[in-house]
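Asks: Predicted model and sequence below, questions to follow.
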Amino acid sequence: MTKTALVVRGGWDGHQPIDATDLFLPFLRENGFEVRVESTPEIYADAAGMAELDLIVQCVTMSEISREACEGLRAAVESGTGLAGWHGGIADSYRANTDYLHLVGGQFATHPGKEPSARVGDQTDSYLTHAIEITELGRQHDITAALDDFALTTEQYWVLHDDLNDVLATTTHPVQPYHPWHRPIVSPAVWTRLWGQGRIFVSTPGHSVDVLQDDNVRTIIERGLLWAARA
């Protein structure tokens, strides 16, 4: 049976929304999805169109969303449409819209940088080698089962979050003399969330195409897409 996926991509170009989502379009089609691509979240306000969807893949960093579009997105997920995404495309979208933040359950706060003398003034200033650690729940979950902890050298997301999330993997921000916090901070790196009849999947790794091509990251995201859509 054919399923329908909507890919919404745009916002800040630094996250390569077109190239990033293009990585996963063949996978969706190979798994029986008819894929529609849009460049604005305002499509969420189309109630009739949203009612036909099995999955929404969002890759829109920052940007804005109208009240009508946000209400449409929330209604679709509550009615059973899956919502999935990675990095700033889902966890740093529509910063001014608290209803959206409530839906997703995690908001980007920062990605700590290198020691100040090592910074050169570009995105690599925030590329830190860090571990993604699978939780006990994650070791049993369809998305992360049979995966081991792994390391990445990329942005390490610190997210504000709540207890409705089922956390499948975490990352720990260490204490450094040039940072103002005083103890290590454990932040969710991969989580799921149930919302009404719908499923939500978020992976914070995914800053750039090369990170998305990492075997572990790509496996997690591909499984997450299918899990969110109940495929």
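Replies: Perfect, thanks for sending it. Numbers count the residues shown, from 1 in each chain.

Asks: only C-alpha atoms for contact and neighbour calcs from this point on.
Replies: OK.

Asks: Doesn't residue 7 belong to a strand?
Replies: Yes - using DSSP: H, G, I helix; E, B strand; the rest coil, the secondary structure at residue 7 is a strand.

Asks: longest helix anywhere in this protein?
Replies: Secondary structure assigned by DSSP state H gives helix 215-228 as the longest helix of the chain.

Asks: For that one, which helices and strands make contact with it?
Replies: Using 3 or more Cα pairs under 8 Å, 6 or more residues apart in numbering; DSSP states H and E as the contact test, the elements touching helix 215-228 are strand 55-61, strand 82-86, strand 198-203.

Asks: Distance of residue 153 relative to residue 8?
Replies: For residue 153, the distance to residue 8 equals 27 Å [Cα to Cα, to the nearest Å].

Asks: And here is the other one:
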Amino acid sequence: MSRNALVVRGGWAGHHPVETTDLFIPFLREHGFEVSVEDDPEVYADADRMSTIDLVVQCITMSQISAEAARGLRAAVEAGTGLAGWHGGIADSFRASTDYLQLVGGQFAAHPPVAEGEPREPGAESFRDHTIAMTELGRQHPITADIADFDLRTEQYWVLADGLNDVLATTSFPVEPGRPWSRELTVPAVWTRQWGAGRVFVATPGHDVAVLADPNVRAIVERGMLWAARTA
């Protein structure tokens, strides 16, 4: 029996919402999902439509959402619809909606540029070498169990998060010359979250197609979508 996945994409074009979600639509279809695509989060306000959705894959950076749509998404997840996404498409969406932020459990705050004196690539001034490190939970969780710590050179997300998240991987910001922070900070990079009967999956790597094509990142996102989807 097939399940229904809804891909909702849009927002800031710099995160390539069409190209990045197109990477994963064939994977979802291969795993038995009927996939539909919308370019407006107001679909979440359609309670009848949302009741048929087993998985929402969202890629909308910034943008806005109505109170009715935010409540609709929360209600759908609470009833069992899964919610999954990566980078700004889920962790930097709808900044003004506290209902949405509480649902997701984490919010992008910054992606600091490389340290003073290090070369900065034109157009990629915030691309930093950093490590995605598995937690003890991450070494056992089906999304990340066989994935070792790995390195990326891309935006490193500084996120604000709450204690209801099950953190599978983290990333750390070291103390560097010219920085205002005085000690190393470690923040979630991959987390899951139970919300009512529904599951939420977030991975902060995923700035562009190249990052999502990294074998580790791609495996985490693919497994995260399957994990989040409604189960019988």
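Replies: Yes, it's here. Keep in mind that what you see is a predicted model, and the values were worked out from it rather than measured.

Asks: who has more neighbours, residue 153 and residue 8 of structure 1?
Replies: Set side by side, residue 153 of structure 1 and residue 8 show more neighbours around residue 8, with 24 against 13, by other Cα atoms under 10 Å.

Asks: how about that one, what's its match in structure 2?
Replies: Counting by TM-score structural alignment, residue 8 of structure 1 corresponds to residue 8 in structure 2.

Asks: OK, contacts around that match?
Replies: Residue 8 of structure 2 makes contact with 37-41, 56-60, according to Cα atoms under 8 Å, 6 or more residues apart in numbering.

Asks: quick one, longest strand in structure 2?
Replies: Ranked by residue count, the top strand of structure 2 under DSSP state E comes out as strand 185-195.

Asks: what's stretch 161-171 of structure 2 aligned against in structure 1?
Replies: Residue span in structure 1 matched to stretch 161-171 of structure 2, by TM-score structural alignment: 161-171.

Asks: Give the burial count for the closest residue to residue 156 of structure 1 other than its chain neighbours, as a bare number.
Replies: Nearest non-adjacent residue to residue 156 of structure 1, counting by Cα to Cα, 6 or more residues apart in numbering: residue 111, 5.3 Å away. Residue 111 of structure 1 is flanked by 17 other residues according to other Cα under 10 Å.

Asks: mind putting the helices and strands packed on helix 215-228 of structure 1 in TSV, distance to residue 190 of structure 1 and mean neighbour count included?
Replies: Output for these, formatted as TSV (distance: least, Cα to Cα, whole Å; neighbours: other Cα atoms under 10 Å):
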stretch	distance to residue 190 of structure 1	mean neighbour count
strand 55-61	15	27
strand 82-86	9	28
strand 198-203	4	26
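
Asks: Throw these into TSV and include distance to residue 140 of structure 1, thanks.
Replies: Output for those, formatted as TSV (distance: least, Cα to Cα, whole Å):
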stretch	distance to residue 140 of structure 1
strand 55-61	23
strand 82-86	20
strand 198-203	16
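
Asks: Compute the distance between the most centrally placed residue in structure 1 and residue 224 of structure 1, please.
Replies: In structure 1, the centroid-proximal residue (Cα atoms, centre = their mean) is residue 86; its distance is 2.4 Å. With distances taken as Cα to Cα, residue 86 of structure 1 is found 10 Å from residue 224 of structure 1.

Asks: Strands along structure 2, start to end?
Replies: So, for structure 2 - with DSSP E - the strands run 3-11, 33-38, 55-61, 82-86, 106-110, 127-134, 150-155, 158-161, 166-173, 185-195, 198-203.

Asks: With distance to residue 20 of structure 2 added, can I get the ones you listed in TSV?
Replies: As requested, those are exported to TSV (distance: least, Cα to Cα, whole Å):
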stretch	distance to residue 20 of structure 2
strand 3-11	10
strand 33-38	13
strand 55-61	8
strand 82-86	10
strand 106-110	19
strand 127-134	18
strand 150-155	15
strand 158-161	21
strand 166-173	22
strand 185-195	18
strand 198-203	14
